[in-house]
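Visitor: With the sequence up front, the predicted model follows.
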Amino acid sequence: MWELVDNSSLDQNSAYKYLMMSEFFSDTCVIAKEDEKLVGFVTAFIPPEHPDVVFVWQIGVDSSQRGKGVASKLLNELVSREACREVRYLEATVTPSNEASQSLFRRLARDHDTECKVTERFTEEMFPGDDHEEELNFRIGPFKR
């Protein structure tokens, strides 16, 4: 996952973050492979104080796979997992300039015939020493079970 992100425009996290997510949140992390090569992933978790929400930390797809619906398949796999049985909402933060992710989450809402509400989450000022855009919260749901 770290290498896929390193070769993309996604925000790079430490290799340790990817190991920790895979180790402790494996039920809510999904990978896609082609010929045994990692071509996509979702890292997500269910916040203890909100057991009806799965929060997508990051989603990445190798440039060779873009436009093939890999990201949508990853998200659909995530919300259909047993670990997400009680989940009614999927949340993720997205920068205003990330139109691809915004489209992905809006499409997920359409595909599940539910809502996609966008609200402020993290302002630019909350990212110290960084030229980081604000992060908008995308909330998709409720999912019908």
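Guide: Noted; the coordinates are in hand. Residues are numbered from 1 along each chain as shown.
Visitor: Every contact and neighbour count from this point should use C-alpha atoms.
Guide: OK.
Visitor: which secondary structure elements does the biggest helix by length in the chain contact?
Guide: As assigned by DSSP state H, the longest helix anywhere in the chain is helix 99-111. In terms of contact count using 3 or more C-alpha pairs under 8 Å, 6 or more residues apart in numbering; DSSP states H and E, helix 99-111 is assigned the packing partners helix 70-80, strand 115-122, strand 135-141.
Visitor: Quick one: residues contacting the spatially most central residue of the chain.
Guide: Nearest to the geometric centre of the chain sits Val56, at 3.4 Å (C-alpha atoms, centre = their mean). By C-alpha atoms under 8 Å, 6 or more residues apart in numbering, Val56 lies in contact with Val42, Thr43, Ala44, Phe45, Leu90, Glu91, Ala92, Thr93.
Visitor: want to compare, so here's the second one:
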Amino acid sequence: MTAAQADLRTDRVERADDVSIEPPSVADGAALWRLAKDSGTLDVNSSYSYLLWCRDFAATSAVARDADGETVGFVTGYVRPDRPGTLLVWQVAVDARHRGRGLAGRLLDALAARVAAERGLTALETTITPGNTASERLFASFADRHGARVEREVLFGTDRFPDGPHDPEVLHRIGPLAL
């Protein structure tokens, strides 16, 4: 799919089902931390890190807001310094009240489209621990929607984590993307 001129605006807000998708602001940091904590599956970073993320990586992240303006989902990512056409997705979370409606997929699609329009994008990467079926389905579905293949390899084995037992992190490289 090709971005139309109107789609190239960086301040664009996408709306569907009374949920808007837009870049985060520092004011969203606490909500991101809460959503990560409440997910029950994500590694929760310090609240400070989410504040920094919303400040320094807003251009490569997105939040979903409900009709009342509450942050109900997010995706955080960054462009890899050694691969400027690759967006690494760090975390995706959706509030329990909004799950099962495709919001995580819409967040990924909106973020990928925005990054592609602003910087060019040929691939998306993420890591998923074995057995995280929901994340595997989310990213496989993203690959299908964008005509891309998925390559997998262990990025960090269990022996790399100094803070106790941790499942391996499997890198999912999705590309080339048709955005």
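Guide: Sure, I can see it. Please read these numbers as outputs of a predicted model, since none were measured by experiment.
Visitor: rewinding a little: helix, strand or coil: sort out the residue nearest to the centre of structure 1 for me.
Guide: Counting by DSSP: H, G, I helix; E, B strand; the rest coil, the backbone at Val56 of structure 1 sits in strand.
Visitor: Please say which position in structure 2 it maps to.
Guide: Matched to structure 2 by TM-score structural alignment, Val56 of structure 1 sits across from Val89.
Visitor: And for Ala15 of structure 1?
Guide: Ala15 of structure 1 maps onto Ser47 in structure 2, by TM-score structural alignment.
Visitor: any idea how far that match lies from Ala31 of structure 2?
Guide: 9 Å (C-alpha to C-alpha, to the nearest Å).
Visitor: Over to Pro81 of structure 2?
Guide: Relative to Ala31 of structure 2, Pro81 of structure 2 is positioned 27 Å away (C-alpha to C-alpha).
Visitor: same question, Leu111 of structure 2
Guide: 18 Å.
Visitor: neighbour-wise, which of the two wins?
Guide: Neighbour comparison, Leu111 of structure 2 and Ala31: the larger count goes to Leu111, with 25 against 20 (by other C-alpha atoms under 10 Å).
Visitor: which residues of structure 1 does stretch 161-170 of structure 2 align to?
Guide: With TM-score structural alignment as the criterion, stretch 161-170 of structure 2 aligns to 127-136.
Visitor: so how far does that stretch reach from one end to the other?
Guide: 14 Å.
Visitor: got the buried residues for stretch 113-121 of structure 1?
Guide: By neighbour count on 16 or more other C-alpha atoms under 10 Å, the buried set for stretch 113-121 of structure 1 is Thr114, Glu115, Cys116, Val118.
Visitor: quick one, strands of structure 2?
Guide: For structure 2, applying DSSP state E gives strands covering 14-16, 19-22, 62-65, 71-80, 83-94, 123-128, 149-156, 169-175.
Visitor: which of those strands is buried the deepest?
Guide: Highest mean neighbour count among these (mean count of other C-alpha atoms under 10 Å): strand 62-65, with a mean of 26.
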